[in-house]
Structures are given as structure tokens and as C-alpha cells.
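Student: no sequence on this one, just coordinates:
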């Protein structure tokens, strides 16, 4: 880019001072040591712009890491963007940390850093990498902000959070893109055309909380709200790693949003993107005239398909920048967990790269060893610094030990998205039911590896865009069959081991694909729209209620003792049946899913105990839009060995349905042992 006029004075601490007496640095020697080691986990309290009082004078202290800069000045609306008015000083030459104090500045002022490189003729005006707030796009300046004004009211939630987020606790996640969940109609002038606008954080707080609470989800997961310039990136090309996007309000507004959900007992997870960043010239790219944040070799430092740069994970200062960002959101915004985006792209040097377009590691392999180290350090820091929070890996490969501790060689995540289950099941559900018998393994294969990691079952935003079709449109058949298919699938999903995640719109069967630029189709839930949409909403609510209330669905969620097949082999009828167990066998639930539109009368099913069973849920109930083919109040077992059990019951399986059964307490004696001659699947 063309260089602006270079200041006549170099940024030298010894020759140029703002005051007669040198302003003391905000960095101690220990701060600098930790930063150099990549372990200053509160680096955001030093870097960036902070209110400060020096010798009784109020102002703002600025600090920036730019080791290859020759001169830096702070420019802003307070000095008419004059590059010579407020020079920074190279205080710590070995690390390249620059500082200055500007008296009289207050919150709300706009600023940037005007950098001039000493390695070439490069000059640029850059935003603050540690800025707490940024201008609304398309403007790009950073904003001086005090993020400690909100008075938090969520102490009770934070105290209970470690227990609520244990591996054996229910976690049902509603994934949300705040910019398109719901819009607000607005007229700028009387008689003008009505336009949609974003809801603000403060408007979203009660609306989203009431909706999620009604549906019984335990958490919301936000697509990235870290500041980003391009709406079409959905937030995944981040420029502000310490700033909530100004699209919906101020940092304090976002704190209010999180606080509101917490007070209602709802956790908040945040999509966080350490895998790449955009090439926008005002942000991190080529920051000080060198590839400071990105790896200098494009074969390792660029995602050509995404048009973005890859962080240099081998550089301790870059790892520090990212780890401090993760901890910042958990500490300062009380975020309950981070879903780390595109982990597979970090782990493999040849990810989306053709032969010859990537650099092997020191052993000649394709594993990105520096990224592995970074992810391990990230998870160690999160668990040590903010216990009770979680990290979730969006990892689509078979990399081992993603959710195992780092001391055994794992990456240290709490959970991992089960992308294999998701792909197999969506492929299966798209088949016409007449062909499902030939693809029965799609349903059963996931149990071969279900306990290799701590899994989340994701039906995410990625599955309802780019001509993939919405959840309801993926289902075959006529209108009734589409909704019946989807209810049966959701019922099976809520019974399968693993936490649950559903992207917005899937809970009421939105027909159209997700569009980031427009609101969900809320009109489908209001008369005279087809009632199937609101009935599906009721079904999701009931699934979440059962998931929360029944210990069998979470108490042994990551333990193979919590699951047992009854019959995984009935491919001829496309029926599967299994048990979910808890330490108390009285809580055992039985799931049966009929994946065909054919009702099965007189279907005999093995049960683990003698007694009387009742339907806890049937997706074919009329209240959910089904045909009402139910089994009545009580089903008494027979002493007839069947499948893997010594006792059995006779059921009617409704078409395209999931049925959940539970034995009535006290209706039998001890658990009947399974016959030794019956082979367990």
C-alpha cells in the first residue's frame, strides 16, 4: 500500500517523551518474561488501550506488540488522525513492545495505530489487536472502552456451573446466529417502507431466554460474535479477538445478554476461531510490515480456499495472544465454554492442500506439531484458570484422544462434535424408507466408536446451507411423512449417547435453508400456517424435558455401561431398539425407532426386567402431529425370552416413530439375567 507521510521523529524512548519525567511502563519484568514464554494469560490487561492515572492525571495508556516497526503513533478522533501528534515509544526492544500515555482521553474515543516498518517501506493504519470494542462495519476504528461497568448478577449460576457442566450432566444446545434469529421491523419515517433490523443484545436477552427456556435447552451456542467485517462470513473471519461485535450493541450490552441468560439458568457457549483470520489490511495481516501473526510461508500460513491466513502457532507471542483471548471471554464475559472452530484444519498441514502445496513437519509427517502444542496449552490453561468451563472441538477427522487429558497425549478438549454420526444419519434419513433396510449400518455403526471420545451430536448450521436443504426438506415422503421422519430422527438422536446440538429453525421445521441475512420464518408458527410446525416445537420441548429429568440419558453418557442394544439387527423392518441405563436400574429407558412408514402390529421386543411398562413418549402422538397409533397405559411383560432378554413385551410400532418406554417402579422384583446363549451385539 502507499505509505502516508512518515513522522520526522523516530519512536525512541530516550529521545522523545510525552512528559519531562518518563512515564513508567505498565509491564513488569515478570510480565515481559511471561509474554515471551507465551504464558501471560492476562495479557489483555496490559496490551491495548486502558484508562490510567499517572501523577494524578487521567488518561489512556496504549501498548502494542510490533517488533519490526520503525515508528508508531496513536491516531484518532482526539488528534484529528494526526500521525505526528502522539508517538509511541519502544519500551521493550527485545520483545518489540511499544507504549505511550495520552492524558485527557476518555472512553468512546476512536483510535488506530499508524505503523511504519523498519524492514521495508510498508506503512499502514491498523486497529488494536486487543481492542475491547470496534466501530460498526464498514468503519474499522477501535474504540476506547471500559469493560468493567456491568454489575453481574449471575453468582448463583457460576457457583452451580461446574456441576451443571460435568460429563454426566445433560447438555442440550440451541445453536444461534444472533444476526438472523429474529429481526425487528422498523420504519424510519411515517409511511416509509418497513425494514428489518438486527435485534440488540438487550432485546435478544429476554426474547431468546424465554424461547430457549420454554423449549428446555440447557445452553445456547453463539456463532462467532467476536468482531468481524463481513456479514457473509457468519463471524468466522475474525478481526477483533477481544471485542464483541458492535452490530448488536456495546460490550456492556453483551455482558447484560450473558448475565440475563445465566440468571434464567441457561449456559452460553461461544464459537471461537483460532484456526485462521482474514486478510483485511486494517487488521492482523502483515501487521508490522512482516508476517507477524501468520506463518511467513504461504504453504503453512495461508488457506487459499478460504482466502485467509493461518496463525503461526510456533511463535510463543502468537500462542499467547490466542490463549489470552480464550480466557478473556471466559473471565470477562462469563462465557461457559468455547466451541473451537475448524480444529481439523489446524491439526493437518495438508488440510485442503494439494501435493506440493504444504510443508511436512520435522519428522516428514502431515501433523501440524506446533498447532497440537497450542491446542494442548489452550486446554490446560482453560481448565487451570477458569475451572468449570468447557471446550468443544469441531474436529472432523479420526485424530485420536481429542477429549483425553494432555498428560496421556490427548488434546485436552471436554467434548468433540461427532461428525461421523451426523453424516451417516443424515445420509440415512434422506433415503426413501424402502431403501433403508440396505443401509441399516448407518444407524448402528456409531456405537462402534461412541465411547472413544466425549461426543456432542451436532445438527449444526453447516448442514442447512449451500443447497443442502433444511432439516425438514432432507426428509423423504409427503408432508405428513416428512414431519414424522424428522420426529422419529430427533427421538432417536435424543436417545443416542452424546450431548445434543440443534441449529435454530430445525426445532420447528423451517422449510427454507438458513440465510444469514434474514430472520427465521417465524410466521410458520402462527395461524393459519400448518400446525405441524408448532407440533414439532412441542415435541422438541418434551424431548428436552425427558432428557433433563431422566438420569439414564446422562448419568453414564460417556460410559459404555450406560448403553445396551436390544436389537440392532432388524434391518428387514428398519427397526432398532436399545436401552439407556443409569446406576439405578429402575431408571432404565427403552428406545424403539421404526424408520419405515409401515405400522408394526404385534412386534415382540425383549425387555431387561419383568414388570409393567408404559410409554414415556411416542412421536406418533396426535399432539405432535402423528396418527395416534399408541400402546396405551400399561404393557405387561411375558416370560418369553426374546432377543437379548429373558422377558419380552408385545408392541404396536407406529409408522416413522420413536417410542420411549419405562418400567413402572415396583412392578417387578430383581432384574432378570440375560440368557448366556444369546449373543450380544
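Tutor: Everything's here; your move. Model, not experiment: these values are computed from the prediction. Numbering: from 1, shown residues only.
Student: alpha carbons only for contacts and neighbour counts from here, please
Tutor: Noted.
Student: Residue 185 - how many residues pack around it?
Tutor: Residue 185 has 12 neighbours, counted by other C-alpha atoms under 10 Å.
Student: Correction: the previous question concerned residue 669.
Tutor: Using other C-alpha under 10 Å, the number of residues around residue 669 comes to 10.
Student: Can you tell me how far the residue nearest to it when sequence neighbours are not counted is from residue 465?
Tutor: Computed as C-alpha to C-alpha, 6 or more residues apart in numbering, the closest residue to residue 669 that is not its neighbour in sequence is residue 610, at 7.4 Å. In this view, residue 610 and residue 465 are 48 Å apart by C-alpha to C-alpha, to the nearest Å.
Student: who's more crowded, the two?
Tutor: Using other C-alpha under 10 Å as the criterion, residue 610 and residue 465 rank with residue 610 on top: 21 against 15.
Student: For the host helix or strand of residue 370, name the packing helices and strands.
Tutor: Using DSSP states H and E, residue 370 falls within helix 369-385. Secondary-structure packing of helix 369-385 (3 or more C-alpha pairs under 8 Å, 6 or more residues apart in numbering; DSSP states H and E): helix 316-332, helix 343-347.
Student: Comparison target, given below:
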């Protein structure tokens, strides 16, 4: 056998934890050695006595395919001539106890279709991308000052074929992408696509971190999907799971016969809440593996960002563990200092390579400065899911409207910290599974009120500071919770209420896209102002959203009761004429049709600490949005009128 090896500098950086493109060195690399084409295999297995390559090219007999140990810290390598893409393979490892185990390649670019567990030789080069315009546009303006309305998708259950088969990446590239564009979303977030053995793990318990799941096609098919998204102006975010991995025998668990990717101490390694294992963040080679993986999805698949799953379980040693298994760090605390250092290094490295990347933390804790730069003492993410807002709002919305006045703080508390981090407001898959009910079915009341409650929730969310995320099915009011082995209940769009909800979300998304005041200053206090947060007795809140243009603002009112108010007065900052530009109570949306028609003229009557006021109709369980159409410099007439701007 001919052999070729990773270079000494590569090995040094890998064992130091700084080989940030380790996927180019380890794994199965299709290449030439001299004039001979073949595949170079390289794997990290420091505890092994022997490692052999087995596959369909040698009848799964590794007798003549032993690898050579090329570093004292356990990297093994072998060049096999005459083989190419498509072949299946594994590593046959002889442990130091004499046991022979067979493992999939941690760095494999493709995997055998389930229930098979072998790795597949694949070369990722050669796809012709057509997203240059997209890549240039990302650097033109920061994400913070752009609209971000994310549609969260599980590819296996968004839609299935009549025979129950999956849509492929290429089929979804047309059907799903066109749908997302039509609905007015700006981003798609995909539940994890790393190869995983069990459908119902949704991808969160992976065996192949570098292997895009073969359920829906090949690596280049997925490249086509991302390319098509970018050509349509849609960014792609991938859920990424560095917190834990599955225990399946062919995966990372005790990879060379002993704990390797996981901690040696089972109290640290075990994740009893999920039945998985934690990565050992104290090992430099694990850091090289994980940070390289984050970059890999951006390098090879042009992914625009990562939503990092379960950050709380990274930050704290004892998260989700019974007290019997608790441990302490070297300072006597609960923080996982190795994992925290990993998070900071991860974000610094990603932004060094991709300054416009999205790095989003799904973090349920109150850890400070999650979205602050590392050099300012932060964790270095640029976005954080606002789990507090989500929990408070769902608790509030599940309360009968007649009793919501006693829980008014759940509605308003999020504004106390809305600008402490760069937030995404998530209504995600986690809220609609395992007996939690769908969003629609969480809403109290009869059939009409359930839909009206959901409309006002969505209206409040879209006008609240922060970027937005909604899980698939929520846009048409799926009645059942997410059935993770079946597709969405598209057939209910034949019913008026669901079809009207679908139209409502489409129009609400388009309002969001059109109004700079809803996203330009999303993360700055200057982009928001209360008009009245105190009307708990009637469960109404009124506030303003503002853009960088001082004359560009919206007045938003949300009524969380089924009561109608025919003469409700709200304060406004400027005299002039206002107009209702959005109302969730339109008959087209399934509402009762109470609308503020025509021009609404201010009165010189101070209200809500504002110098002027309007008297409006407030429909039941509704969100209404008012826009100034004639104030100050925007007056349509040069003659000074009552509509001229008056500075308070």
C-alpha cells in the first residue's frame, strides 16, 4: 500500500486545538499521490492498538489495509489507490483491550442511507455556485439594520409526497423556496441536517457532523438548495448541536474503545435529559473538530449562519442533571469553563472568517452579554433567542382574556430588557410538540377567539423589537401539534379560517418588510417608545416603533380582550393626520371588520403624556397599526395647517 500523510504543521495545529479546517486533513480525501488517484484516509484514535480501513472496495476485510500511526497523539493515515467517490467504508479499530469495533468516519462528507451506518466517500469540490450577488449583498449592510423574519423548517415533515416519501433537496429547492418567498420570509432556519440515525431526534442527536443527511439527497443536492435560496434572496441558517452527541455504536461514543470525544468522567459526559454524551471541551482535538465543523458548513455549503442549540447545557456543568451527579469547576462553581472558552473561541474564529455570519444562541439562562463581543467580556454571539419573551407571552396568551389583567406584567416585562442583547423572538418547534399543543390550540376560547387570539399574538410579535422566528405550520394555524413523522396538515387550507390565517400572516410579513421602523433600529432603545403600557384593566398596550428618520414611525395598539372599544383615546407625539395601515380584525383575516376608515385627525388634547391624541375604534382581540400621513415636513400642502409638525 502507498501512504501519504497530513503534514507536521497540520498535526501540530490539530493537537493544539487550532486546526480550523481539519476537515481538509482528516477523513476520506479524494486525491492524487503523484500520478495515482485514490483516497487518503486519516483518523484520530489515540487509544487504538491498530486501525484498519474496511469497505466495499476490499470486501470489508481490512487485513491488508492497516493504517500507520503518524503522530504521538494518535492520528492514523493510509492512502488507498484506485478507489474513488461513492464507495462505502468504516474504520476497524482494535482497542487496547483487544476488542475489534467498527466506526463510521467522524469527518465523513456523506453517509449511507439509514438504516445503514457506513460512511461514503465523497468529494465536495466542483459545484458551480450562482450566488455571487447574494454574497456581495450581505456585506453591504449589517443584519442588525435589516429585516429578519425566519421560517423554521424540518425538511422531513414540511411536506411529503402522496406515497409518504421525502421531497429531495432539489425538489424542496423549488417548492419550499418559492413558498417562503411568497409568504414574505427573509430567512429559512433548518433543523439539524447532520447525519442522524433516528428520525424522531429531528437531527439533534448526530452521528455524522460533516455529513449532510442522505435522507433527502447528496451533498451537491443540498448545495443546490442553498444556492437556490440565495438566488431568491433568502438566507439559510442551520441548527448546530455542539452540546452533545448520540450513543449509537457506530458513532463517536468511545470511538477508539475508550472515552475520546466525550469526557472521561461519566458525571461530566452523560446528558441524562437527552440520553446523550457531552463533548469534552478540554481536549484540543475536540475543539479543532467542532470549530472546523462550524466553518465547514459556511465554507462548503455557503450557510449564512448557525443557531447554536442548548447553550445553557454548555454554560453549566450540571444543567439538567440530578443532584447526585453534580460536579464543580476548579473554582468551586457550576460554570463549565472549558465550554465557555470554546464558545468564545468559536465565535471569534467564525467572525474572523465570515464577518457577516449569523451566530445565534438558543440560551434559556440569564447569562449576561451573550451577544457582546469577546473582547468586551461577552460570549461573542451576535444574536440570542429571547426565551423569556416566548415563555411569558405563551403563559399570557393561554390565560383566559377575562383574567389577563392580573398578568399584565407578562405582556410588558420584556421591554425592560429588550435592548440588553440582540434578540430573536422565537415561536419554535419546541413549543408545539410532545403534548404542548399547537400555537392555535394553546389559545383559549371558542373557535373564533382561538384564531383572533393567535392573530393578536402574531401582530404583537411582529411589532415588538427583535427579529422574528415562526415554526412551519404556525402560519396557517395548524390545529394539531407538530407530528414529527407526518407532514403538515396542508389540507386544512380548504377551510376559511385557516386560509384567512394564512393570508393574515402573509400580509403581516409584508407589512414588516415594508416598514423600516419595525427593524432598522431593532436593537437600539431609540427604535421604540411606550405610549401606554399601563392599561392593565383593559389589557391594552400602545407603543411606537421608529426608524432612523424622525418622521418615520408607527403607532401600534394591541387589545388582548374580546371587548370592543368604540371611542378609545391614544396619545400621539405630533399633530396631523394618521391612517390605519394594518388591522388584524379585517374580514379577510377572519375578523369582525371593525376598522378605522379614512383620515384620523389629531386633537390638541394631551393624553398618555403626549401633546396630542386620537380617538379610534379598537376591535376585539386585535392588533392595529397607524401611520402618520401628514405631519411637519411630510405635509402635502405648503400652507401651514393644523397638520404641521409641533415639537413638544
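Tutor: Everything's here; your move. Being a predicted model, the structure only gives us computed values, none of them experimental.
Student: Please work out the TM-score for the two chains.
Tutor: Here the TM-score for the pair of chains, by TM-score structural alignment, normalised by the length of structure 2, is 0.97; 638 aligned residues with a C-alpha RMSD of 1.0 Å.
Student: rewinding a little: thought the residue nearest to residue 669 of structure 1 was touching residue 668?
Tutor: Yes - counting by C-alpha atoms under 8 Å, residue 668 is a contact partner of residue 610 of structure 1 at 5.5 Å.
Student: coming back round to it: and the helix holding residue 370 of structure 1, how far from structure 2 on average?
Tutor: Aligned to structure 2 and superposed, helix 369-385 of structure 1 gives a mean residue distance of 0.5 Å (mean C-alpha distance after the TM-score superposition for structure 1).
Student: Structure 2: which residue goes with residue 249 of structure 1?
Tutor: In structure 2, residue 249 of structure 1 lines up with residue 217, judged by TM-score structural alignment.
Student: dump the residue contacts of its match.
Tutor: The contact partners of residue 217 of structure 2, by C-alpha atoms under 8 Å, 6 or more residues apart in numbering, come to 168-169.
Student: Distance of it relative to residue 128 of structure 2?
Tutor: Taking C-alpha to C-alpha, one finds residue 217 of structure 2 at 17 Å from residue 128 of structure 2.
Student: okay, and stretch 513-532 of structure 2 goes to which residues in structure 1?
Tutor: Using TM-score structural alignment, the residues of structure 1 aligned to stretch 513-532 of structure 2 are 548-567.
Student: I meant to write stretch 21-41 of structure 2 there.
Tutor: Aligned using TM-score structural alignment, stretch 21-41 of structure 2 spans residues 42-62 in structure 1.
Student: buried stuff in that stretch?
Tutor: By neighbour count on 16 or more other C-alpha atoms under 10 Å, the buried set for stretch 42-62 of structure 1 is 42-44, 46-52, 58-62.
Student: Quick check: which element contains residue 448 of structure 2?
Tutor: Applying DSSP H and E as the criterion places residue 448 of structure 2 in helix 447-463.
Student: could you say what helices and strands that helix packs with?
Tutor: Applying 3+ C-alpha pairs under 8 Å, 6+ apart, one finds that helix 447-463 of structure 2 contacts helix 439-442, helix 496-514, strand 553-559, strand 622-630.
Student: TSV for these, including distance to residue 600 of structure 2 and mean neighbour count?
Tutor: Listed next are those as TSV, based on distance: least, C-alpha to C-alpha, whole Å; neighbours: other C-alpha atoms under 10 Å:
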stretch	distance to residue 600 of structure 2	mean neighbour count
helix 439-442	33	23
helix 496-514	20	19
strand 553-559	12	24
strand 622-630	9	23
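Student: TSV for those, including distance to residue 75 of structure 2?
Tutor: Formatted as TSV, these follow (distance: least, C-alpha to C-alpha, whole Å):
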stretch	distance to residue 75 of structure 2
helix 439-442	50
helix 496-514	51
strand 553-559	60
strand 622-630	61
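Student: Out of those, which is closest to residue 263 of structure 2?
Tutor: Closest approach to residue 263 of structure 2 among these (C-alpha to C-alpha): helix 439-442, 38.8 Å.
Student: Tell me the residues of structure 1 aligned with the closest one.
Tutor: The alignment of helix 439-442 of structure 2 onto structure 1 (TM-score structural alignment) covers residues 471-474.
Student: distance from the matching stretch to structure 2 after superposition?
Tutor: Using mean C-alpha distance after the TM-score superposition for structure 1, stretch 471-474 of structure 1 ends up 0.6 Å from its aligned counterpart in structure 2, as a mean over the superposed pairs.
Student: now swap in stretch 533-549 of structure 1 and tell me
Tutor: When structure 2 is overlaid, stretch 533-549 of structure 1 sits 1.3 Å from its aligned residues on average, using mean C-alpha distance after the TM-score superposition for structure 1.
Student: Just give me the neighbour total for residue 528 of structure 2.
Tutor: The number of residues near residue 528 of structure 2, taken as other C-alpha under 10 Å, comes to 25.
Student: Repeat that for residue 406 of structure 2.
Tutor: 14.
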